[in-house]
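sequence first, then the predicted structure, then my questions.
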Amino acid sequence: MSRIAYVNGRYVRHAEAAVHIEDRGYQFADGVYEVCEVWRGQIVDERRHGDRLERSLRELSIRMPMTRAALSQVMREVLRRNRVRSGFVYLQVTRGVARRDHFFPSPDTPPALVVTARNVAPETGDRGAETGVGVITVPENRWDRVDIKTVGLLPNVLAKQKAKEAGAKEAWFVDADGFVTEGGSTNAWIVTKDNTLVTRPAEHGILKGITRQVVLDMIARNGLSFDERPFTVKEAKEAKEAFITAASTLVMPVVRIDDTAIGNGYPGELSRELRQQFHDVSEMDPV
């Protein structure tokens, strides 16, 4: 079966899907995106992803390409046509197509919308969680507004490629003061020796992850000790546990940072418990 994509009002074969060469997403990275997990025929945390999409668009003064209800229907149609029951649905909105100019185009320029979907077996992530993953640390070199989920991801791409070449899954950015900000595509967490979960505040300097918020909900529901504050690389390497969170990884245990094993070098108990509980706490909407 051919994969199907939605591109600016049309459902087309994935192999033939294309955008205009003067789409501002291509020319300027002038756009935003969201990725939602699809789990057993349900879209995970669709409402929260939609809220964040709208916020990102507002911050860049880009109009929503259609109503939330219409966008939800497009997502479901793409999932249906691709027969995706477990995997991901990706949506990207740019400022649209216009003559290349740094200034915004005419206000009546319609935003451009692309939606794609792909199957990924849940067992794929579960296998990684059984052994845990490694991360490396890299200097923070991104622009100041990483709270906006833009398609301008070149520093992230370079950091994650460096991690791959080092045999790791993720790269953690480290600011000038030695504190971890976040991963190339994930939020960063540690568990201290006294079982306190720690992650950086999301008001500034990191993306407010949807999976991060679900973990916060689990922390509240289970009455776990929590401290929302920055942590250093040194503190992370001395932690009892560490993990990363994102729609693409859920709660993924970290067992190595650079060349240092975390805890006993195996996925920690708290990280594994949070992963197991995740879909019981997240919001589910049938496809």
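Structure received. Numbers count the residues shown, from 1 in each chain.

going forward, measure contacts between C-alpha atoms and count neighbours the same way
OK.

got a list of contacts for stretch 188-203?
Under the criterion CA atoms under 8 Å, 6 or more residues apart in numbering, residues 147, 172, 180-182, 187, 206, 208, 224-231, 236, 239-245 lie in contact with stretch 188-203.

give me the buried subset of these.
Under a neighbour-count criterion of 16 or more other CA atoms under 10 Å, the subset of those counted as buried comprises 147, 172, 180-182, 187, 206, 208, 226, 231, 236, 239-245.

and the comparison structure, right after this:
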Amino acid sequence: MSRIVYVNGRFLPYEEATIPIMDRGFLFADGIYEVSAVLNGRLVDNEAHLARLDRSLAEIGIRNPHDAAGWTRLEEELVARNGLKEGVVYMQVTRGVAERDFVFPSDGTPPTVVMFTQAKSIAANPLADRGAKVVSVEDLRWKRRDIKSVALLAQVLAKQHAAAAGASEAWMHEDGFVTEGGSSTAFIITQDGRIVTRPLSTAILPGITRRAVMRLAEEQGLTVEERAFTLEEAFGAAEAFFTSASAFVMPIVEIDGRRIGGGQPGPLTRRLRGLYLEMAAA
């Protein structure tokens, strides 16, 4: 059976889904997206994802076409129609279809809404057992990275560079400091057990999994520091990991060819992953 997707009020087979070429998301990357994880057929930390979607839309002046309850109903129906047990729901809202012009359309053009599911192994991802390799790249993105824009070319190039190097993720850096991963939040664990991640600002996306992991760590009495860190500090870390909706907590065993810790997933990272999995399955 074909995968069912959602386009502008309709659930339909993937093969029948189309968007006009004048859609501003296609022409200008004028849109916002969000991704929620699904575990055991249930959405994970979904309210926080929808709140971030609403914020991102507001930041670029696109009307949110649904409230949180409406989005959730659509997501749950899409999950049910596709029989998705584990994976993600992707949501995208663009400024809609209008004649190509840099200025926003002034005729009340309705936004375009697209949603689809992707089956992924998240909880039992083999990469979590062996650990991920990461390479560093210069951060070439725009200055409003706190907005979850569909303009992802810099991240595409960074992730492709990582793939060509046999790595699973790219850590972007700017002015000597790590900003974030191509599609994730960067963390290190110092030799004395402090969990370090960059503070929120317009330089990084406010990660939903980031926030949950920090809360879980603090509930366990672990020390969390929000501060910038350099690649050199990361090379000397006891452990490192990244977080995202599609990876949860992913241990890092190598950065730029240098082994991190003992070259295997560290005990504190494993503990944090276990805590997150417990939360997600609750």
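Yep, it's here. In this text the structure is predicted, and so the values were computed from the model without any measurement.

which of the contacts of stretch 188-203 of the first structure fall in helices?
Mapping the contacts of stretch 188-203 of the first structure onto helices (DSSP state H) picks out A236.

ignoring the adjacent residues along the chain, who's closest to the equivalent of T202 of the second structure over in the first structure?
Under the alignment defined by TM-score structural alignment, T202 of the second structure corresponds to H204 in the first structure. In space, and not counting its chain neighbours, H204 of the first structure is closest to D147: 6.6 Å by CA to CA, 6 or more residues apart in numbering.

cool, and A281 of the second structure?
Spatially, and ignoring its direct neighbours in sequence, A281 of the second structure is nearest to L39 (6.8 Å; CA to CA, 6+ apart).

what's the distance between that neighbour and E47 of the second structure?
Distance check for L39 of the second structure against E47 of the second structure: by CA to CA, to the nearest Å, it reads 15 Å.

the two: which is more packed in?
More neighbours sit around L39 than around the other of L39 of the second structure and E47, counting by other CA atoms under 10 Å; the figures are 20 against 16.

just the ones in strands from the buried ones among the contacts of stretch 188-203 of the first structure, please.
If you go by DSSP state E, these have 172, 180-182, 187, 226, 241-245 in strands.

check which helix or strand covers the aligned residue in the second structure for Q213 of the first structure.
Alignment note (TM-score structural alignment): Q213 of the first structure maps to R211 of the second structure. Under the criterion DSSP states H and E, the helix or strand holding R211 of the second structure is helix 208-219.

can you name every helix or strand that that helix contacts?
Under the contact criterion of 3 or more CA pairs under 8 Å, 6 or more residues apart in numbering; DSSP states H and E, the helices and strands touching helix 208-219 of the second structure comprise strand 224-226, strand 239-244, helix 267-281.

mean distance, that helix to its aligned residues in the first structure?
Compared with the first structure after fitting, helix 208-219 of the second structure has a mean deviation of 0.7 Å; criterion: mean CA distance after the TM-score superposition for the first structure.

next, the angle from that helix to helix 267-281.
110 degrees (axes from the mean of the first three to the mean of the last three CA atoms, to 10 degrees).

ok, and the closest non-adjacent residue to D45 of the first structure?
Excluding the flanking residues, the one nearest D45 of the first structure by CA to CA, 6+ apart is E283, at 4.7 Å.

number of nearby residues for that neighbour?
Neighbour count for E283 of the first structure, taken as other CA under 10 Å: 15.

quick check, it in contact with H49.
No: at 10.7 Å, E283 of the first structure and H49 do not qualify as touching, with contact defined as CA atoms under 8 Å.

using the three-state scheme, assign H49 of the second structure.
Three-state assignment for H49 of the second structure (DSSP: H, G, I helix; E, B strand; the rest coil): helix.

so who does A203 of the second structure touch?
Neighbour list for A203 of the second structure: 143-146, 179 [criterion: CA under 8 Å, 6+ apart].

I32 of the second structure too?
By CA under 8 Å, 6+ apart, I32 of the second structure lies in contact with 53, 56-57, 92-94, 147-150.

again, but for R270 of the second structure
For R270 of the second structure, the contacting residues are P251, by CA under 8 Å, 6+ apart.

now do the same for it: its match in the first structure.
Checking TM-score structural alignment: R270 of the second structure goes with R272.

and its match, how far is that from F278 of the first structure?
10 Å.

show me whatever sits in contact with both of those two.
Common contacts of R272 of the first structure and F278, defined by CA under 8 Å, 6+ apart, comprise V251.

now do the helix holding R211 of the second structure: everything it contacts.
Surrounding helix 208-219 of the second structure, the residues in contact under the criterion CA under 8 Å, 6+ apart are 45, 48-49, 185, 223-224, 243-245, 248, 272, 275-276.

out of those, which comes closest to T117 of the second structure?
Proximity of the contacts of helix 208-219 of the second structure to T117 of the second structure, judged by CA to CA, is greatest for A245, which lies at 13.3 Å.

from what I can see that closest one touches E34, true?
No: under the contact definition of CA under 8 Å, A245 of the second structure does not touch E34, with a separation of 9.8 Å.

secondary structure element for E254 of the second structure?
Residue-wise, E254 of the second structure maps onto strand 248-255 under DSSP H and E.

what residues in the first structure pair up with that strand?
Strand 248-255 of the second structure maps onto residues 250-257 of the first structure, going by TM-score structural alignment.

mean deviation (superposed) between that stretch and the second structure, please.
For stretch 250-257 of the first structure, the mean distance from the matching residues in the second structure following superposition reads 0.3 Å, by mean CA distance after the TM-score superposition for the first structure.

returning to that earlier point: from P199 of the second structure, how far off is the match of Q213 of the first structure?
To P199 of the second structure, R211 of the second structure is 11 Å away according to CA to CA.

would you mark the buried spots in stretch 248-268 of the first structure?
With burial defined by 16+ other CA under 10 Å, the residues of stretch 248-268 of the first structure counted as buried are 248-258, 261-263, 265-268.
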